[in-house]
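Chemist: dropping a prediction and its sequence here:
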Amino acid sequence: MGSIISGVIFLTVGLIIRVYPNILAGYNSLSQKERENAEMNRLPFYGFLLFTVMGVISLLSYVLSIWLENPKLSSGITLIVTLTGLIFAVVGGNLLISNRFTK
């Protein structure tokens, strides 16, 4: 049940980031150049995509745990998705802000 709640929260946060990119942590404190780099490299879309994928995987983990008749599997997968998503958010966000993907 926790994986369903986590999945819905991740999907909701992803949709909110898509509509209101200013809620990203530290987005308002960026300099004008860093903000332009972030927008040019599509940081808000990256946040949306990351949280959406995390939500879908969390929801699928619940279905998988029922199918395999292993209820602890969904909480383990949700924990791994959360920790992996955190790493991707920090590393990917810094790369997109620092203009490493522009040509």
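Modeler: Received, thanks.
Chemist: could you use CA atoms for every contact and neighbour count after this?
Modeler: Fine.
Chemist: gap between residue 95 and residue 38?
Modeler: For residue 95, the distance to residue 38 equals 9 Å [Cα to Cα, to the nearest Å].
Chemist: ok, the two, which is more surrounded?
Modeler: Taking neighbours as other Cα atoms under 10 Å, residue 95 and residue 38 compare with residue 38 leading, 22 against 15.
Chemist: three-state assignment of the more buried one?
Modeler: Three-state call for residue 38 (DSSP: H, G, I helix; E, B strand; the rest coil): helix.
Chemist: kindly report the same for residue 28.
Modeler: With three-state DSSP as the basis, residue 28 sits in coil.
Chemist: ok, now which ones touch it?
Modeler: Counting by Cα atoms under 8 Å, 6 or more residues apart in numbering, residue 28 touches residue 22.
Chemist: what about versus this one:
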Amino acid sequence: MILTAAIFILCAILVYNFKFYDLIAGFNTMSDDEKATYNIEKIARLFAIVMYSMAAIILIGYALSKWLDNEQIGAYGILIATLLGVPFLLIKANSKAYKKDSEND
């Protein structure tokens, strides 16, 4: 569980801080014209926030499983993090708010 959380944190750091945007699913297969229509900096920030949140949920689940001596709680932490984080990230990142055409900045 700790390894899973560490991987999420590492992915967040690589994408947001080191600009490894190709780690974002689908972005690496887009043409340059398609990539130009997205505000990748905003998507990378969203990606990092979601990955940090998922890691936090997993670590909280792990801590609770150790504290309450019930390994199932840790598994629920991973399940909850995945079921909440992945759909949220996919839906939010594909919204118009992250396209350059609809920016209000």
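Modeler: Thanks, I have the structure now. From a predicted model like this one, the values you see are computed outputs, not experimental measurements.
Chemist: quick one: stretch 73-82 of structure 2 to chain centroid distance?
Modeler: For stretch 73-82 of structure 2, the separation from the chain centroid amounts to 15 Å (computed by Cα atoms, centre = their mean, to the nearest Å).
Chemist: how about the helices in structure 2?
Modeler: For structure 2, helices defined by DSSP state H occupy the ranges 2-16, 32-36, 40-67, 71-93.
Chemist: so how far is the second one from its chain's centroid?
Modeler: Just to be clear, that refers to helix 32-36 of structure 2. Its chain's average C-alpha position is 22 Å from that of helix 32-36 of structure 2, according to Cα atoms, centre = their mean.
Chemist: next one: stretch 7-21 of structure 2
Modeler: Put simply, stretch 7-21 of structure 2 sits 9 Å off its chain's centre (Cα atoms, centre = their mean).
Chemist: list the contacts of it.
Modeler: Residues contacting stretch 7-21 of structure 2 (Cα under 8 Å, 6+ apart): 23-24, 27-28, 40-41, 44-45, 47-49, 51-52, 54-55.
Chemist: again, only this time at 7 Å
Modeler: For stretch 7-21 of structure 2, contacts defined as Cα atoms under 7 Å, 6 or more residues apart in numbering pick out 23, 44, 45, 47, 48, 51, 52, 55.
Chemist: contact partners for the residue positioned nearest the centre of structure 1?
Modeler: In structure 1, the residue lying closest to the centroid (Cα atoms, centre = their mean) is residue 51, at 2.8 Å. Contact analysis of residue 51 of structure 1 by Cα under 7 Å, 6+ apart lists 10, 11, 13, 14.
Chemist: repeat that with 10 Å
Modeler: Taking Cα atoms under 10 Å, 6 or more residues apart in numbering as the criterion, residue 51 of structure 1 is in contact with 7, 9-15, 17, 45, 57, 82, 85-86, 89.
Chemist: and these, which are buried?
Modeler: 7, 9-15, 17, 45, 57, 82, 85, 89 (16 or more other Cα atoms under 10 Å).
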